[in-house]
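Visitor: Below: sequence and its predicted model.
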Amino acid sequence: MIKVLKSGFFMTVQDVGRFGYRDIGVPVSGVMDNDSAAKANKLLDNPKEAALLEITMTGPTLQFEAPTYICLSGAFLSPTLNNEPIGNYQVIQVTKGDILSYGRLEKGFRSYLAIKGGIQTDIVMGSRSQYHPVTPNKCLKDGSSVAYEETVSFEPAISGLKVDRKFEEETLEVYKGPEFSILSDAQLGSLFGKSFSISEKNNRMAYQLGELIQGHKHSMLTSGTMPGTVQFTPAGRLIILMKDGQTTGGYPRILQLSEDSICQLAQKKFGDTISFKLL
């Protein structure tokens, strides 16, 4: 077991996601930054669908109750093991009683903690990803615990990676959305000609952008959406759906983020800026 001594800001169990239930309104969920999570699991020789912990902005304090091996990835939150600094993208052995802590957020926004063999919480609708009300709780709280299988010895094929994630990169690559054609020349000029800031309204469901562009009067039937869909409200607000976002919506879907851009946006926080580049 991992015992959660302090949970931090928002920590959840996530895997690659919950598929096959969008027709009944269940979002995909899963890791926000698939690239970072996949690299951590790969270093531990875990299957790509292995569940891990997604840690947002402020890290937890965790105690391991059995020996295992871990790997951290994504955002860098100044982690320590038994008060000794450790790095991301390294296979690290832990023993019973070891305490993993996090400090100051230095870069990025979401960090991942992978454990050899994966987190062993209940599978609900084909996934371990936490999403309330599909799962009992939306996140891990102080005093909770999560199970994993003890690993006494492990010889990784690669003990570490040098990964240069450009967390300051602003440009998000996007495709045209189904309603892209409703945009006027003036709206297109604003959409691709300036930067947008991440508003305080950002979470696993969606990222709202702070700046408006010229609005519209286009009406449409409620239609399907997916992670990375950029919705355009009549008032000119841009809303980018993320992994816990709704499965349908009534706003025009003017853009669709690439998978890499979803990972990139997941590492942005309030006040950071982005711009769009059409593929």
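Guide: Good, I have the coordinates. Predicted model, so just to flag it, every value in this text is computed and none were measured.
Visitor: rest of the way, CA atoms for contacts and neighbours
Guide: Will do.
Visitor: For the residue nearest the centre of the chain, give me its contacts.
Guide: Taking Cα atoms, centre = their mean, the centroid of the chain lies closest to residue 32, which sits 1.9 Å from it. Each residue near residue 32 by Cα atoms under 8 Å, 6 or more residues apart in numbering is listed here: 204, 242-243, 262-263, 266.
Visitor: Filter these down to the ones in helices?
Guide: 262-263, 266 (DSSP state H).
Visitor: What distance do you get for the closest residue to residue 86 other than its chain neighbours to residue 222?
Guide: Spatial nearest neighbour of residue 86, excluding adjacent residues (Cα to Cα, 6 or more residues apart in numbering): residue 80 at 5.4 Å. Taking Cα to Cα, to the nearest Å as the criterion, residue 80 is separated from residue 222 by 48 Å.
Visitor: Of those two, which one has the most company?
Guide: residue 80 (16 against 11; other Cα atoms under 10 Å).
Visitor: circling back to that earlier point, now the ones in helices among the contacts of residue 32 as TSV including neighbour count and distance to residue 75?
Guide: Shown next, in TSV, are the ones in helices among the contacts of residue 32 (neighbours: other Cα atoms under 10 Å; distance: Cα to Cα, whole Å):
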residue	neighbour count	distance to residue 75
262	25	15
263	23	11
266	26	10
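Visitor: Helices along the stretch 1-150 of the chain, start to end?
Guide: Using DSSP state H, counting those that start in this stretch, the helices found in the stretch 1-150 of the chain span residues 34-43.
Visitor: Now do the strands in it.
Guide: 2-6, 10-14, 52-56, 61-64, 68-76, 80-81, 84-85, 92-94, 99-101, 107-115, 145-146 (DSSP state E, counting those that start in this stretch).
Visitor: and those as JSON lines, adding distance to residue 275?
Guide: Shown next, in JSON lines, are these (distance: least, Cα to Cα, whole Å):
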{"stretch": "strand 2-6", "distance to residue 275": "36"}
{"stretch": "strand 10-14", "distance to residue 275": "27"}
{"stretch": "strand 52-56", "distance to residue 275": "23"}
{"stretch": "strand 61-64", "distance to residue 275": "35"}
{"stretch": "strand 68-76", "distance to residue 275": "21"}
{"stretch": "strand 80-81", "distance to residue 275": "35"}
{"stretch": "strand 84-85", "distance to residue 275": "35"}
{"stretch": "strand 92-94", "distance to residue 275": "37"}
{"stretch": "strand 99-101", "distance to residue 275": "34"}
{"stretch": "strand 107-115", "distance to residue 275": "17"}
{"stretch": "strand 145-146", "distance to residue 275": "38"}
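Visitor: take the one below as the second:
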Amino acid sequence: MIKVLRPGLMTTVQDLGRTGYQKYGVITSGAMDPLAHRIANLLVGNSGNEAALEITLVGPAIQFEEDTLIAITGADLSPTIDGEQVRAWRPVLVKKGARLDFKYAQKGCRAYLAIAGGLDIPIVMGSQSTYLRAKVGGYKGRALETGDRLSVGSSSALSKQILKQLAIQCGNKPFAESRWAASENLYPPLEKRRSVRAMKGLQFHWFQTASQTGFFEKPFYVTSESDRMGYRLKGPALQLKQAKDMISEAINIGSIQVPPDGNPIILLADRQSIGGYPKIGQIASIDLPLVAQTKPGEQISFTEISLEEAQELYVEMEVSIEQLTQGIYLKMTREGA
């Protein structure tokens, strides 16, 4: 069991999303940064899709009511346990009664807190993800609040082994970190200026030549009107060659729509299921974490990539995730933490 002492700006329960229901108008939701989410879960011996806490910009304070194995990934929110700095991207044993505090995001926008065994909350349409607008899923369909208490699920055998090894080195301290961590090569660096790889969208040819060129050559800035549904960008206005009407069609995470004002919108985890604005681009899956970790006011630029290149990068990422999964298992079965 964990208790929320302070909720932070917006802390929600997310897994990898509610799939298979968009044909009914039910959105996917899920982690904004699925890569950081998956790695956090793997580090504590969970499957990659277990529910974890997504922490946005300003973090919570959480007290642990039993010995718990956790991992923190994603943005740097300066986490501490009982006032002592704790490192991210590795398993951490937190002793009963200890307090985990997050500050504000120094690098990136969203951190993820995974707990061995996941969170024991109801599954709604195949997912534990929170969709705030509809008050569906997660913890009572909302962001966490002061005083909330969340139950933890049953740990896997791997989780118990990691916890057992860390308990040996913990002693009387409030927490113990593993000596090993996920490789830095698994995750892109969190710079303020981000170059995001994107493919031409289905309606790319509808746009004026200057807009086609400007989309890939000039920077855009994330505005304060951005949220989990989409990032609104400000930059060179993107104009059509001529006004066109189009029938709404299915959209995907990372689709870049352009409404009549010419300012593009990147559609993200809480996107609608269909859209009727022309799409100038589609962000490659490999770079969705870069978008999710961009704060309002920070800069994004787009670099053209082919579908084939994007697919190759996606396969490489999945291979790296599988290597991490196998590496953790082998380390724990052969060497210990």
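Guide: Cool, got the structure. Predicted model, so just to flag it, every value in this text is computed and none were measured.
Visitor: Just the TM-score for the two chains, thanks.
Guide: Once superposed, the chains reach a TM-score of 0.95 (TM-score structural alignment, normalised by the length of structure 1), with 279 aligned residues with a Cα RMSD of 1.8 Å.
Visitor: hang on, the earlier thing: take the contacts of residue 32 of structure 1 and write them to JSON lines, including distance to residue 249 of structure 1.
Guide: Formatted as JSON lines, the contacts of residue 32 of structure 1 follow (distance: Cα to Cα, whole Å):
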{"residue": "204", "distance to residue 249 of structure 1": "17"}
{"residue": "242", "distance to residue 249 of structure 1": "13"}
{"residue": "243", "distance to residue 249 of structure 1": "15"}
{"residue": "262", "distance to residue 249 of structure 1": "19"}
{"residue": "263", "distance to residue 249 of structure 1": "22"}
{"residue": "266", "distance to residue 249 of structure 1": "21"}
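Visitor: Which single one of those residues is nearest to residue 197 of structure 1?
Guide: The closest of the contacts of residue 32 of structure 1 to residue 197 of structure 1 turns out to be residue 266 (Cα to Cα; 13.8 Å).
Visitor: residues touching residue 2 of structure 1, list them.
Guide: Each residue near residue 2 of structure 1 by Cα under 8 Å, 6+ apart is listed here: 62-65, 145-148.
Visitor: ok, for the equivalent of residue 273 of structure 2 over in structure 1, nearest residue in space, not its chain neighbours?
Guide: Counting by TM-score structural alignment, residue 273 of structure 2 corresponds to residue 247 in structure 1. Nearest residue to residue 247 of structure 1, sequence neighbours excluded (Cα to Cα, 6+ apart): residue 225, at 5.1 Å.
Visitor: ditto for residue 78 of structure 1
Guide: The shortest distance from residue 78 of structure 1 to any non-neighbouring residue, by Cα to Cα, 6+ apart, is to residue 103 (4.8 Å).
Visitor: Give me the number of neighbouring residues for that neighbour.
Guide: Look at residue 103 of structure 1: counted by other Cα under 10 Å, it has 15 neighbours.
Visitor: same question, residue 264 of structure 2
Guide: There are 28 residues near residue 264 of structure 2, going by other Cα under 10 Å.
Visitor: how close does the alignment partner in structure 1 of it get to residue 46 of structure 1?
Guide: Aligned counterpart of residue 264 of structure 2 in structure 1: residue 238 (TM-score structural alignment). Distance, residue 238 of structure 1 to residue 46 of structure 1, by Cα to Cα: 37 Å.
Visitor: ok, now which ones touch residue 250 of structure 2?
Guide: Shown in contact with residue 250 of structure 2 (Cα under 8 Å, 6+ apart): 273-275.
Visitor: the strands in the stretch 201-337 of structure 2, which residues?
Guide: 220-222, 230-234, 249-250, 255-257, 265-267, 274-275, 279-283, 299-304.
Visitor: Just put those strands in CSV and tack on distance to residue 161 of structure 2.
Guide: Below are these laid out as CSV (distance: least, Cα to Cα, whole Å):
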stretch, distance to residue 161 of structure 2
strand 220-222, 43
strand 230-234, 40
strand 249-250, 44
strand 255-257, 41
strand 265-267, 40
strand 274-275, 45
strand 279-283, 39
strand 299-304, 42
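Visitor: what about these, which gets the closest to residue 330 of structure 2?
Guide: Comparing these by Cα to Cα, strand 279-283 comes nearest, at 34.5 Å.
Visitor: Give me the mean deviation of the closest one from structure 1.
Guide: Averaged over the aligned pairs, strand 279-283 of structure 2 sits 1.1 Å from structure 1 after superposition, using mean Cα distance after the TM-score superposition for structure 1.
Visitor: For the closest residue to residue 217 of structure 1 other than its chain neighbours, give its distance to residue 224 of structure 1.
Guide: Among residues not flanking residue 217 of structure 1 along the chain, residue 234 sits closest, at 6.0 Å (Cα to Cα, 6+ apart). Relative to residue 224 of structure 1, residue 234 of structure 1 is positioned 18 Å away (Cα to Cα).
Visitor: What of residue 22 of structure 1?
Guide: 9 Å.
Visitor: Kindly report the same for residue 49 of structure 1.
Guide: Residue 49 of structure 1 is 25 Å from residue 224 of structure 1, by Cα to Cα.
Visitor: Residue 68 is in contact with residue 97 of structure 1, correct?
Guide: No - look at residue 97 of structure 1 against residue 68 with Cα atoms under 8 Å: they stay out of range, at 11.2 Å.
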